[in-house]
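[1] My questions concern the predicted model and sequence given below.
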Amino acid sequence: MIEITQGGSPIVLGMPHTGTDVPPEIWDKLNERGQALADTDWHIDRLYNGLGLDVTVVRTPIHRYVIDPNRGPDDASLYPGQNTTGLCPLTDFEGFPIYHEGQEPDADEVSRRRALYHAPYHDALSTELARVKAKHGIALLYDCHSIRSVIPYLFDDTLPDLNIGTNSSTSCGQFVERAVETRCRAAQDYSSVLNGRFKGGWTTRHYGQPAENIHAIQMELAQSTYMDETPPWQWRADKAERLRPVLYRILNDLTELLYERQQR
């Protein structure tokens, strides 16, 4: 079920929210808003395809409405006091219910989904990070995300184009954070922020152990940088081809830095 493309470099790309698969027994319980799957990280796998410089990719095809792999298994809030969605979301990013009334998952169903869909994704991530660290002595999880640039329920105003999350500079070494922030700031025509509204999800916070030479960083892209933000959520080649070189340079810089660290 989990899609794994093994590479030889120290970088692992995580893709927890690009999938659109919903098992039939869950699909029938979703209402019209839920079945729209509006909160998908549309086209992220396509956007990063071919940029990776021999990176490993771990992707789940399961949609986040089934279970969100970027939430902790205990479903603790990542942003206490702010609107967000949970492990098995009951609402969309606008705050509206996504299930028919009375069809929401109960505790047993959440536990079932956690075992079937959440655990395998993280088993794969853990295995691949351990593999590349064993090879290089260092590993970097680059967590790939995107979201609509205007969602009043989740954040005020318009989101910056490039949103870097390092859990307030704790999930990766300063050299990783500085390289990505510098490259983003140098990207003409794109706005960026470090640890703004999105500081990194559970994945970044859980795996980032820089003292153990496992670094993690999240990149949350505003979807306006590469696609239409309204249904049918179309890929915009004109926008994507301007953005892809920026992402390539970020990954290239990180690759070079990690190989330099390997040689020390």
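    Structure's in. What do you need? These figures come from a predicted structure and were not determined experimentally.
[2] drop to CA atoms for contacts and neighbour counts, all remaining ones
    Fine.
[3] any idea how far E3 is from P210?
    Using C-alpha to C-alpha, to the nearest Å, E3 is found at 26 Å from P210.
[4] who's more crowded, the two?
    When E3 and P210 are compared for neighbours, P210 comes out ahead with 18 against 13, by other C-alpha atoms under 10 Å.
[5] Nearest residue to A187 in space, please, no chain neighbours.
    V246 (6.6 Å; C-alpha to C-alpha, 6 or more residues apart in numbering).
[6] Return the set of buried residues in whichever strand or helix holds the one you found.
    Using DSSP states H and E, V246 sits in helix 237-262. Across helix 237-262, burial judged by 16 or more other C-alpha atoms under 10 Å covers 240, 243-244, 246-251, 254-255, 258.
[7] of these, closest to S224?
    Lowest distance from S224 to those (C-alpha to C-alpha) belongs to A240, with 9.7 Å.
[8] Pretty sure T225 is one of the things the closest one touches, is it not?
    Yes. Using C-alpha atoms under 8 Å, A240 is in contact with T225, at 6.9 Å.
[9] Next, give me the two most distant ones among the buried residues of helix 237-262.
    A240 and L258 (26.6 Å).
[10] ok, second structure coming up, stack it against the first:
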Amino acid sequence: MDKVLSFHQGQLPLLISIPHAGLKLTPAVADGLVDQARSLPDTDWHIPRLYDFAQALGASVLTAEYSRFVIDLNRPEDDKPLYAGATTGLYPDTLFEGEPLFKEGLAPSPAERKHYLEQVWHPYHRAIRHELARLRETFGYVLLWDAHSIRSHIPRLFDGKLPDFNLGTFNDASCDPSLAQRLTHVCQQAQGYDHVLNGRFKGGHITRHYGNPAAHVHAVQLELAQSTYMQEREPFTYREDLARPTQAVLKQLLEALLAWGQARYRN
């Protein structure tokens, strides 16, 4: 397979993971998709652009190139469900709305999916492990921010409208509770936005698996409502008028994350 990820190495103890913004498809996936899936509607659209300030901030940034329709990088290798109720798996077979993802009989074969696991999933997670190890060795601690977005209305997955900022810390298991409190305070001060901590989205596999406060690895997932920065339906247009103030809040969140780490590990 060709390039499966993009990586920028930063100078601060912060890694931003962007696992669901990829747009590449394998031939088997592309040939099998139903018509309504060809626009890749369940993509975390424009997240690299929304976080384009992060490199200047000093963060390391890891971005997937392949679509979650090929393989979901935020699901465990054994495909064990992360949430009760409706969800999607390691190899998605439905759209978020519940419709089949592939035409009948045209889903990728088990052998093809094993190849995706080896050539897409494993490289992404090796990159996470290596960068977390490097940063922890350099700084004594590391902060992991898993960046996501989703349409604000998906009845199959959640009731009503999703809050704008959905912070997930796996019920305080993936990071120190005081860090979650600091981030929640930033959201409380952000006028015109609402937020929740450990609501419908508590953190996926990346947050749950790598977050380990006892080992000084603090992981947080942000599931951002796409209504805060883009047109949620086709053609999924990035809206600078919405994105600019949302970026300001994102930058405040990452700065608060870094400030918490510096204060906590000052000595």
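    That came in fine, so what should we check first? In this text, all values refer to a predicted model and were calculated from it rather than measured experimentally.
[11] thinking again about what came up before, which one among the buried residues of helix 237-262 of structure 1 gets closest to I26 of structure 1?
    For the buried residues of helix 237-262 of structure 1, the nearest to I26 of structure 1 is A240 (32.8 Å; C-alpha to C-alpha).
[12] quick one: what's aligned to the closest one in structure 2?
    Alignment note (TM-score structural alignment): A240 of structure 1 maps to A243 of structure 2.
[13] Spatially nearest residue to that match (excluding sequence neighbours)?
    Closest to A243 of structure 2 by C-alpha to C-alpha, 6+ apart is Y229, at 4.1 Å.
[14] Whichever residue in structure 1 pairs up with the one you found - how many residues pack around it?
    Matched to structure 1 by TM-score structural alignment, Y229 of structure 2 sits across from Y226. Neighbour count for Y226 of structure 1, taken as other C-alpha under 10 Å: 24.
[15] so how far is G52 of structure 1 from Y226 of structure 1?
    Distance check for Y226 of structure 1 against G52 of structure 1: by C-alpha to C-alpha, it reads 18 Å.
[16] Check L247 of structure 1 too.
    9 Å.
[17] coming back round to it: the helix holding V246 of structure 1 against structure 2, how far on average?
    Here helix 237-262 of structure 1, set against structure 2 after superposition, deviates by a mean of 1.1 Å using mean C-alpha distance after the TM-score superposition for structure 1.
[18] Quick check: which helices or strands does that helix pack against?
    helix 44-48, helix 174-186 (3 or more C-alpha pairs under 8 Å, 6 or more residues apart in numbering; DSSP states H and E).
[19] Looking at those, spot the one closest to A130 of structure 1.
    A130 of structure 1 lies closest to helix 174-186 among these, at 18.7 Å (C-alpha to C-alpha).
[20] corresponding residues in structure 2 for the closest one?
    Helix 174-186 of structure 1 maps onto residues 177-189 of structure 2, going by TM-score structural alignment.
[21] re earlier: so which of the buried residues of helix 237-262 of structure 1 would you say is closest to I214 of structure 1?
    L258 (10.8 Å).
[22] Can you tell me what that closest one aligns to in structure 2?
    By TM-score structural alignment, L258 of structure 1 lines up with G261.
[23] For its match, list the residues it contacts.
    Contacts for G261 of structure 2 (C-alpha atoms under 8 Å, 6 or more residues apart in numbering) come out as 141, 143.
[24] The aligned residue in structure 1 for K161 of structure 2 - how many residues pack around it?
    Mapped onto structure 1 by TM-score structural alignment, K161 of structure 2 lines up with T158. Around T158 of structure 1 there are 12 other residues, counting by other C-alpha under 10 Å.
[25] Could you confirm T158 of structure 1 falls within a helix?
    No. Looking at T158 of structure 1 with DSSP: H, G, I helix; E, B strand; the rest coil, it is coil, so not inside a helix.
[26] what about it, distance to R197 of structure 1?
    For T158 of structure 1, the distance to R197 of structure 1 - C-alpha to C-alpha - is 11 Å.
[27] do the same with P80 of structure 1
    P80 of structure 1 sits 12 Å away from R197 of structure 1, going by C-alpha to C-alpha.
[28] More neighbours: those two, which one.
    Set side by side, P80 of structure 1 and R197 show more neighbours around R197, with 18 against 8, by other C-alpha under 10 Å.
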